[in-house]
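> pasting the sequence and the predicted coordinates here, then a few questions.
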Amino acid sequence: MANGVTSGCDFGREVEGPYVRAMLIAQKEVNDIPLTWYFLHEEPDRRHWSVNPSVMYLDREDGEAVVSIVSGCREFFFYESRRWEAATPEKVTEATDKYLTADGCTGRMAKLFGDKSCIVFHSHFQRLYGPEDRYGFMILEELLGRIDRVFGNRVIWMTPSELARYWATIKAYGVQAERSERQMRLRFSSPFACPDFTVKVVLSEKLGISRVTADGGKLPEVTSDSILVPNSWTQKDEEAFICFNLRKESRVETEF
């Protein structure tokens, strides 16, 4: 089942509004999917702010959304290798550096990571593995190794549909807070359920949190030096970070 759409070249760019609505209608009629996504835009040169998905249509009451997944990188797999007569380790290294250098200091992905942006990159299959060569695939193979070594568990891999769901939920959810002397209760409402949803709670003063539950289930604490994992929480001074599986109606309780 295709839960999203890849737009050929600039298809639909000049009529993007009707194009977005047509995608949603088609997904609902054919696949019974009320939340969909599409590829059309890339921002390989944007600076000074993040390159993130855009929610192009949102209906909270009916629980419908269409999300534009924006690529933040140029297609270096192709543009760096298209004139190669043969692949050498030096050429593969130089091409991969456009995405991410081996030390992680420069390259487009290093910039996006530093800006706390989503890191989305793309390619066409024929540009990774052509009829005469597989130069693009060799660059991709080197790039994946660098991402693992440089970023490690500081990034998570997501499918386009997972990213679209997360971003639509960010824009659509609501929360009400109730505070007592020893407890804070957060009531979430959202048109979409979303696994591994993460929120930051800013406390008015530094209070030691002793227990966090989500929909009745206790969440384990991770130390402030560790990476937040699904269904867990951590505290840094007056800020608490909570990752949980958001339902359409969820309750998070924090005890001090």
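Sure, I can see it. Residues are numbered from 1 along each chain as shown.
> please make it C-alpha for all contacts and neighbour counts, starting now.
Fine.
> now the helices: where do they sit in the stretch 151-256 of the chain?
160-172 (DSSP state H, counting those that start in this stretch).
> the stretch 1-150 of the chain too?
With DSSP H, counting those that start in this stretch as the criterion, the stretch 1-150 of the chain has helices spanning 16-31, 76-79, 89-97, 108-114, 125-128, 135-150.
> what number of residues are in the vicinity of Gly152?
Number of residues near Gly152 (other Cα atoms under 10 Å) recorded here: 11.
> which ones are touching it?
By Cα atoms under 8 Å, 6 or more residues apart in numbering, the contact set of Gly152 is empty.
> for it, give its distance to Leu112.
Separation of Gly152 from Leu112 (Cα to Cα, to the nearest Å) stands at 15 Å.
> as JSON lines, the helices of the stretch 1-150 of the chain with distance to Ala172 and mean neighbour count would be great.
JSON lines is the format used below for those (distance: least, Cα to Cα, whole Å; neighbours: other Cα atoms under 10 Å):
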{"stretch": "helix 16-31", "distance to Ala172": "17", "mean neighbour count": "15"}
{"stretch": "helix 76-79", "distance to Ala172": "35", "mean neighbour count": "20"}
{"stretch": "helix 89-97", "distance to Ala172": "37", "mean neighbour count": "18"}
{"stretch": "helix 108-114", "distance to Ala172": "25", "mean neighbour count": "19"}
{"stretch": "helix 125-128", "distance to Ala172": "34", "mean neighbour count": "16"}
{"stretch": "helix 135-150", "distance to Ala172": "31", "mean neighbour count": "18"}
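> put this beside the first:
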Amino acid sequence: MPFQPSRRRFLEASALTLGSRLFAQVPGDRPKQDASVKVLNPRNRVPVSIIIDDSTCLVNLNKFAIPQFAAANPGRYDHYPWKSWPDEIPDDFVRKFADWATENGVKGKYSIVPYPACVGRLDRQIPGWTQKELQGSIDLVRERIMPNWDIHPEMVTHTRIIDTKTGHPFPEISPKFMENWKWCGGRSVDEIADYMSYALTILKNIGLPCEGVTTPGGFGSDARPQLAQATFEACRDVFQTEIPHYFRDLYDKGEQSVAPLVQNVSGLDTDDPRCVVHILGCTGDWTGGWDCVTPKGADAFITSDGKSGRMVEVIQRGEPAIIVCHWTGIYWNGLEIGFEIFREVVKRLHATFDHLHWMKLSEIARYWAAKELTRIEFDVTHQVVELHAPFACEEFTLSVPTAKGVPRIKHIESQTKLQEADSRLKLEPGLWCREKDRTLACFKLEKGVSMIEFMA
């Protein structure tokens, strides 16, 4: 996903200004939360995930993208030997990757570019492949990738801007009419939402539901407030998504928080609460890049002794540690260099940490929306926590300043007595444990009003 020439390099070049631009966006409403009650990470573990960009069905995206990038930026891409790269990333490799991810519990986000590099639309045909091959590839994504990975469109083509009225690329070939560069500047929410909806609709037509979107390269970097609201509008319009999310930015070094940004919040006390969640990555692409460069390797993520590396830094802070990479670099023209690095990184993570929680981006987005937007009141005298939740959440985890009694969750007419766990590492929905003067409880948070009572 290049942006002169890649997302990682762009962010390194603009690190001094990116933070202020991120937070110029609109957070929206926030509820009152009793300061003595702490919302912890899900199951009191650290979320980890992998963002895979530039993936699609069959097409080796950047083999076909580079000549279009070169036409828009003459001289910049002349050094790439793109003609020697394979046309296809085969489904056998998708199966191999899916098998490994399932065996190791790995989850994340997997892009499906709907009209990859203008080669062909996935809901129609891709010249060079039969309809049977295309349908088989789509079915493979649905059956083997989707259970553990969110599907995102990475806009429409990842190259040229499509005229949504005609379905054809605009005739001008310049940074202004490439998805990776200047198109969003000065565009309205409606214009950007219309473009996103076009991409989402193609994936809907082939039976791949989405709760979020990924921006290719610099798409939206000069229209961040509009990008956030357009994501909400498009995902709500096409898929009726309750909590839309998007991936636009990453911080691959430094102390800047990489926790999700819950934005544009409104209607918390109504039947239609609204928000959009901006998911942030925490690494650069050190597995081979979109363009099959020499990778930094596993040590950039986590060293063999588990003592350093970007993932270690973020995990020790307790924030979601989300790796960013590109499908083309994972396959690396058939050499699978990025895939080998991934396997080593995951092996080291699992050997070093015992409190990781692999999650899809939609799961992280939902948790952060519930974490930040649930109103929390604590009656110290009666030892009752009252929760007003605009969104349900499967693994909601709280720390309450009490050491008396067994927690019981009450919602409308139902009630659930939690069972005691041996330690915080064993927390899962329906369990609680005590640590010194605090009680940790993990439970399914229902939408609406719930109470936690402590029974003698």
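Perfect, thanks for sending it. The structure displayed is predicted, hence computed values, not measured ones.
> now the TM-score, please.
Put the two chains on top of each other and the TM-score (TM-score structural alignment, normalised by the length of structure 1) is 0.87; 239 aligned residues with a Cα RMSD of 2.0 Å.
> make JSON lines from the helices of the stretch 1-150 of structure 1 and add distance to Tyr57 of structure 1 to it.
JSON lines is the format used below for these (distance: least, Cα to Cα, whole Å):
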{"stretch": "helix 16-31", "distance to Tyr57 of structure 1": "7"}
{"stretch": "helix 76-79", "distance to Tyr57 of structure 1": "31"}
{"stretch": "helix 89-97", "distance to Tyr57 of structure 1": "35"}
{"stretch": "helix 108-114", "distance to Tyr57 of structure 1": "25"}
{"stretch": "helix 125-128", "distance to Tyr57 of structure 1": "29"}
{"stretch": "helix 135-150", "distance to Tyr57 of structure 1": "32"}
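> what's Ala193 of structure 2 aligned with over in structure 1?
Mapped onto structure 1 by TM-score structural alignment, Ala193 of structure 2 lines up with nothing.
> quick one: which helix or strand includes Ala193 of structure 2?
Using DSSP states H and E, Ala193 of structure 2 maps to helix 189-205.
> so what's Val252 of structure 1 closest to, chain neighbours aside?
Spatial nearest neighbour of Val252 of structure 1, excluding adjacent residues (Cα to Cα, 6 or more residues apart in numbering): Ala214 at 4.4 Å.
> and the one you found, what does it touch?
Going by Cα under 8 Å, 6+ apart, Ala214 of structure 1 touches 244, 250-253.
> ok, how many other residues are close to Arg46 of structure 1?
12.
> how close does the residue mapped onto it from structure 2 get to Thr283 of structure 2?
Using TM-score structural alignment as the criterion, Arg46 of structure 1 maps onto Gly254 of structure 2. Counting by Cα to Cα, the gap from Gly254 of structure 2 to Thr283 of structure 2 is 11 Å.
> same question, Pro169 of structure 2
Pro169 of structure 2 is 33 Å from Thr283 of structure 2, by Cα to Cα.
> neighbour count winner among those two?
Thr283 (23 against 17).
> for the equivalent of the more buried one over in structure 1, which non-adjacent residue is spatially closest?
In structure 1, Thr283 of structure 2 lines up with Cys73, judged by TM-score structural alignment. Leaving out its chain neighbours, the residue that sits closest to Cys73 of structure 1 by Cα to Cα, 6+ apart is Pro44, at 4.3 Å.
> ok, the one you found - contacts?
Pro44 of structure 1 touches 71-74, 108, counting by Cα under 8 Å, 6+ apart.
> mind redoing it with 7 Å?
Pro44 of structure 1 is in contact with 72-74, counting by Cα atoms under 7 Å, 6 or more residues apart in numbering.
> let's have those residues in a markdown table, adding distance to Glu16 of structure 1.
Formatted as a markdown table, the contacts of Pro44 of structure 1 follow (distance: Cα to Cα, whole Å):
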| residue | distance to Glu16 of structure 1 |
| --- | --- |
| Gly72 | 19 |
| Cys73 | 21 |
| Arg74 | 22 |
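> what's the closest of the residues you listed to Pro220 of structure 1?
Closest approach to Pro220 of structure 1 among the contacts of Pro44 of structure 1 (Cα to Cα): Gly72, at 34.3 Å.
> where in structure 1 does stretch 215-232 of structure 2 fall?
Mapping stretch 215-232 of structure 2 onto structure 1 (TM-score structural alignment) gives residues 7-24.
> how far does that stretch stretch from start to finish?
End-to-end for stretch 7-24 of structure 1, by Cα to Cα: 14 Å.
> which residues are in contact with that stretch?
Contacts of stretch 7-24 of structure 1 (Cα under 7 Å, 6+ apart): 34, 36, 39-40, 66.
> go with 10 Å
4-5, 25, 27-30, 32-41, 56-57, 64-68 (Cα atoms under 10 Å, 6 or more residues apart in numbering).
> buried ones among these?
4, 27, 33-41, 57, 64-68 (16 or more other Cα atoms under 10 Å).
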